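Asks: quick one, what's the 3D model for this:
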Amino acid sequence: MDQETANQLYDVGGKLLFLNAPERLEFGIDYNAWTIGPLFKGVKLIPPGLHFIYFSTTSKEGIQGIRTGFFKYFDTGEIVVREWNPKIEDLYGESELDPSQVERYIINIRDFDRNMGPYPLDPPTYYQRWQHLTNHITPGLVKRILPNNGRVSHLPAVTPAVENEEPEASTTSAAATAAAATPTTTIRDRRKGQGIEKEEGMEFTPFDLRQSFPSGATGDQVTKWSLDKSWLVKDLLQRVYRGDHRLLLGEMQLAFVCLLMAQNFSGFQQWKQIVHLLCSCHEMVHDHPTLFVDFLDTLQQQLEECPVDFFRDILSENNFIASMLKNLRDVIPPSSTALYTKFNKMKQFLSTRFQWELPDQADEDEEEEDDDAPVVVDLENPY
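Replies: Next up, the predicted model:
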């Protein structure tokens, strides 16, 4: 980057002052990570928008610690101050910093300039990929889902599990109990009788795929909306996402980035829930095809970031992606040209990147017919 461009970006870009960090700390922002030296003081020229800052300590034996980090939505020219606490090998909380000292740091930010690395924008590939992964995530989503200043923690729940009564509706499901719980609560999966650890400070939108019908539903309605999750999608869009499906996709993106960048199990579980939900609709595909065009675009962007072995070992567990995409394929209306085009693009991508073929519905129907066909036995020579 030439000096003129750097000067133009200096006032526009955000700045992260990262003080007193130890040597050999792994420090990263988005797709870029470094092992820092004694002079490192932070990052400058950060493009406005959402970013993930993360770090992990390295032992004397060279063993990497658990990655910890926080999401931060940088406004134009915003300056953020963080300071390392050596006693806990983590950052001080914002409330623990001296406000007057922080203000002095901000006023004299240029004194730190030579020790702040520029956000890598050349070549722009990594930043463009980051934008594609996070384009639906809003500051409000980050604040609601990660209320602890955007922090992603791996600290598990520690208190005993509490048995709860069976839910009457989706808002009182086990997932809802998790969202309402304190950061030190273990929830119990009643289906398996096992405790599920919930990372501290994670408040993803709770919904129960088994409770996908309205309270007081008739038997016919329970059957219909149990097979077709459209009612549940409509309810979530109205009740949680202000009627904007991009916010639902934003939560799907935030969950995936928590998995990809922070190896976060809660993010993985929520991502699977949302994929399952959106691939299990019939009525919504007919009424709102744009939602599913955007969903497939978001899903493909995410799968492009997955290494081949990741897809094979995790995403294809129990044929998850295969079964979900087949569900969606089977309900795409013939009149929805844009959705058909997007789905075929996804099929081609899976074939090219993962060497995994999603068969056409006609081929599957033919196989089923062959399986059901009568068997002809030669009575004269039955063996």
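
Asks: going by C-alpha atoms from here, please, whenever you check contacts or count neighbours.
Replies: Will do.

Asks: quick one: the helices in the stretch 251-383 of the chain?
Replies: Taking DSSP state H, counting those that start in this stretch as the criterion, the stretch 251-383 of the chain carries its helices at 265-278, 283-287, 289-303, 308-310, 320-331, 337-354, 361-372.

Asks: which one of these lies closest to residue 119?
Replies: Within the helices of the stretch 251-383 of the chain, the stretch nearest residue 119 is helix 289-303; the backing value is 22.5 Å (C-alpha to C-alpha).

Asks: before we move on, the earlier item: the helices of the stretch 251-383 of the chain into CSV, with extra columns for mean neighbour count and distance to residue 249?
Replies: Shown next, in CSV, are those (neighbours: other C-alpha atoms under 10 Å; distance: least, C-alpha to C-alpha, whole Å):
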stretch, mean neighbour count, distance to residue 249
helix 265-278, 20, 9
helix 283-287, 17, 15
helix 289-303, 19, 7
helix 308-310, 12, 22
helix 320-331, 17, 16
helix 337-354, 16, 16
helix 361-372, 11, 27
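
Asks: in JSON lines, list these along with distance to residue 259.
Replies: Converted to JSON lines, these look like this (distance: least, C-alpha to C-alpha, whole Å):
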{"stretch": "helix 265-278", "distance to residue 259": "5"}
{"stretch": "helix 283-287", "distance to residue 259": "28"}
{"stretch": "helix 289-303", "distance to residue 259": "11"}
{"stretch": "helix 308-310", "distance to residue 259": "12"}
{"stretch": "helix 320-331", "distance to residue 259": "16"}
{"stretch": "helix 337-354", "distance to residue 259": "20"}
{"stretch": "helix 361-372", "distance to residue 259": "32"}
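
Asks: second chain to compare with the first, below:
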Amino acid sequence: VGFVHHFTRGEIVVREWDHEKEELRHRVHDNVEEEMAKIRENLRNLDKYLAPYDYDRYTAWQKLTGNITQNTVSRHSPDCGVIRNTVELLSCPDEERPRGQVITSPRLSKIRALVNDEELLPNLKSIPGTAPKFTTLPLRCPKDASPADVSRHHMDCIEAVDLLLSSREKKYRIFYRNYLTVLQYQLPELPIELMEQTQSNTVYLDVRKLLLNCYQAGLTSVAQTLEKSLKGSLLWKFEDLFSEDPDDLPTVVEL
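Replies: Just a heads-up that it's a prediction; the model follows:
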């Protein structure tokens, strides 16, 4: 449990421990401004109670947080101000619990058991104000799309990406340059189980695709920088990056 705050120069934020909820909360005090003034007057006396600053991580911390602005924090932080490792969910009443379609045919019942298990999952919703406000991704295939459009949208996600970035970036090339730069510092912070270079590691596979797309789009220098950085920090190798995937090659049939 924690919180994110964008500090301005000289700002002091005071939190206290809530023993009942076992998490930090806003300081409960009759005169908060007076207490803040006392803290400011005694900053030098507080120093002896603080742990040594971790200057070894100072540069890495600057790179990790350098792209986070006040607007970013405000846009994505939960309304409650607290970020938990799991989202609090509303309980699903029994009358709203999905039970699937009523099927009388034994044959159709077996097919339904294999195909439509997700229909039986409850539609759980987070408690309002407790979940981080992640960016909503556009649908890959818009509703009411024609069959031709459905086929086109399933070839790639370019139109969904265009729609996502149109409200954020003026030109996508700049976005990808900044994105690859940020990944240099974010990816080494992954959990250890996601650092293995294996075919089951979707993070590694996605980075391979991203590098290939950036090379092909002419972002050679920043792609090379990211590739070199990941080779050093995660020991990831990207051999045969430009070789064709066997699944994408045409099938030759000899008659």
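
Asks: TM between them?
Replies: TM-score for the superposed pair, counting by TM-score structural alignment, normalised by the length of the second structure: 0.68. Supporting figures: 228 aligned residues with a C-alpha RMSD of 3.9 Å.

Asks: which residues make contact with stretch 80-89 of the second structure from outside it?
Replies: Counting by C-alpha atoms under 8 Å, 6 or more residues apart in numbering, stretch 80-89 of the second structure makes contact with 1-4, 77, 124-127, 129-132, all of which sit outside it.

Asks: what ranges does the stretch 51-200 of the second structure have for its helices?
Replies: With DSSP H, counting those that start in this stretch, the ranges of helices along the stretch 51-200 of the second structure come out as 58-65, 70-76, 106-115, 147-153, 158-166, 172-186.

Asks: turn those helices into TSV, columns for distance to residue 226 of the second structure.
Replies: Listed next are the helices of the stretch 51-200 of the second structure as TSV, based on distance: least, C-alpha to C-alpha, whole Å:
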stretch	distance to residue 226 of the second structure
helix 58-65	14
helix 70-76	24
helix 106-115	41
helix 147-153	29
helix 158-166	22
helix 172-186	6
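
Asks: so which of the ones you listed is nearest residue 37 of the second structure?
Replies: When the helices of the stretch 51-200 of the second structure are compared by C-alpha to C-alpha, helix 70-76 sits nearest residue 37 of the second structure, at 24.1 Å.

Asks: just to revisit the earlier point, so which of the helices of the stretch 51-200 of the second structure is nearest residue 10 of the second structure?
Replies: Put simply, out of the helices of the stretch 51-200 of the second structure the one that sits nearest residue 10 of the second structure is helix 70-76, at 15.5 Å, with distance taken as C-alpha to C-alpha.

Asks: which bit of the first structure covers that closest one?
Replies: Aligned using TM-score structural alignment, helix 70-76 of the second structure spans residues 139-145 in the first structure.

Asks: distance from the chain centre to that stretch, please.
Replies: Stretch 139-145 of the first structure has its C-alpha centroid displaced from the chain centroid by 13 Å (C-alpha atoms, centre = their mean, to the nearest Å).

Asks: try stretch 60-77 of the second structure
Replies: Here the centre of mass of C-alpha atoms in stretch 60-77 of the second structure, compared against the chain's by C-alpha atoms, centre = their mean, lies 13 Å away.

Asks: so what touches that stretch?
Replies: 4-6, 83, 132-135, 182, 185-186.

Asks: and with 10 Å instead?
Replies: 3-8, 54-55, 58, 81, 83, 129-135, 178, 181-186, 189 (C-alpha atoms under 10 Å, 6 or more residues apart in numbering).

Asks: buried stuff in it?
Replies: Residues of stretch 60-77 of the second structure classed as buried: 64, 77 (neighbour count, 16 or more other C-alpha atoms under 10 Å).

Asks: measure stretch 70-86 of the second structure end to end?
Replies: With C-alpha to C-alpha, to the nearest Å as the measure, stretch 70-86 of the second structure spans 24 Å from end to end.

Asks: can you check stretch 235-246 of the second structure too?
Replies: End-to-end span of stretch 235-246 of the second structure (C-alpha to C-alpha): 25 Å.

Asks: equivalent analysis for stretch 137-155 of the second structure, please.
Replies: The separation between the terminal residues of stretch 137-155 of the second structure, taken as C-alpha to C-alpha, is 18 Å.

Asks: go on, stretch 178-195 of the second structure?
Replies: Stretch 178-195 of the second structure: ends 22 Å apart by C-alpha to C-alpha.

Asks: what is the neighbour count of the corresponding residue of the second structure for residue 74 of the first structure?
Replies: Aligning on TM-score structural alignment places residue 74 of the first structure opposite residue 7 in the second structure. The criterion is other C-alpha atoms under 10 Å. On that basis, residue 7 of the second structure has 11 neighbouring residues.

Asks: what of residue 115 of the second structure?
Replies: If you count neighbours by other C-alpha under 10 Å, residue 115 of the second structure ends up with 9.

Asks: what sits against the residue nearest the centre of the second structure?
Replies: The C-alpha lying nearest the average C-alpha coordinate of the second structure belongs to residue 134 (C-alpha atoms, centre = their mean; 7.7 Å). Under the criterion of C-alpha under 10 Å, 6+ apart, the neighbours of residue 134 of the second structure are 75-78.

Asks: out of those residues, the closest to residue 195 of the second structure would be?
Replies: The shortest approach to residue 195 of the second structure among the contacts of residue 134 of the second structure belongs to residue 76, at 26.5 Å (C-alpha to C-alpha).

Asks: which non-adjacent residue is nearest that closest one?
Replies: Once its chain neighbours are removed from consideration, residue 76 of the second structure has its nearest residue in residue 133; the separation is 4.3 Å (C-alpha to C-alpha, 6 or more residues apart in numbering).

Asks: the one you found touches residue 79, doesn't it?
Replies: Yes. Shown here, residue 133 of the second structure and residue 79 form a contact pair, counting by C-alpha atoms under 10 Å, at 8.8 Å.
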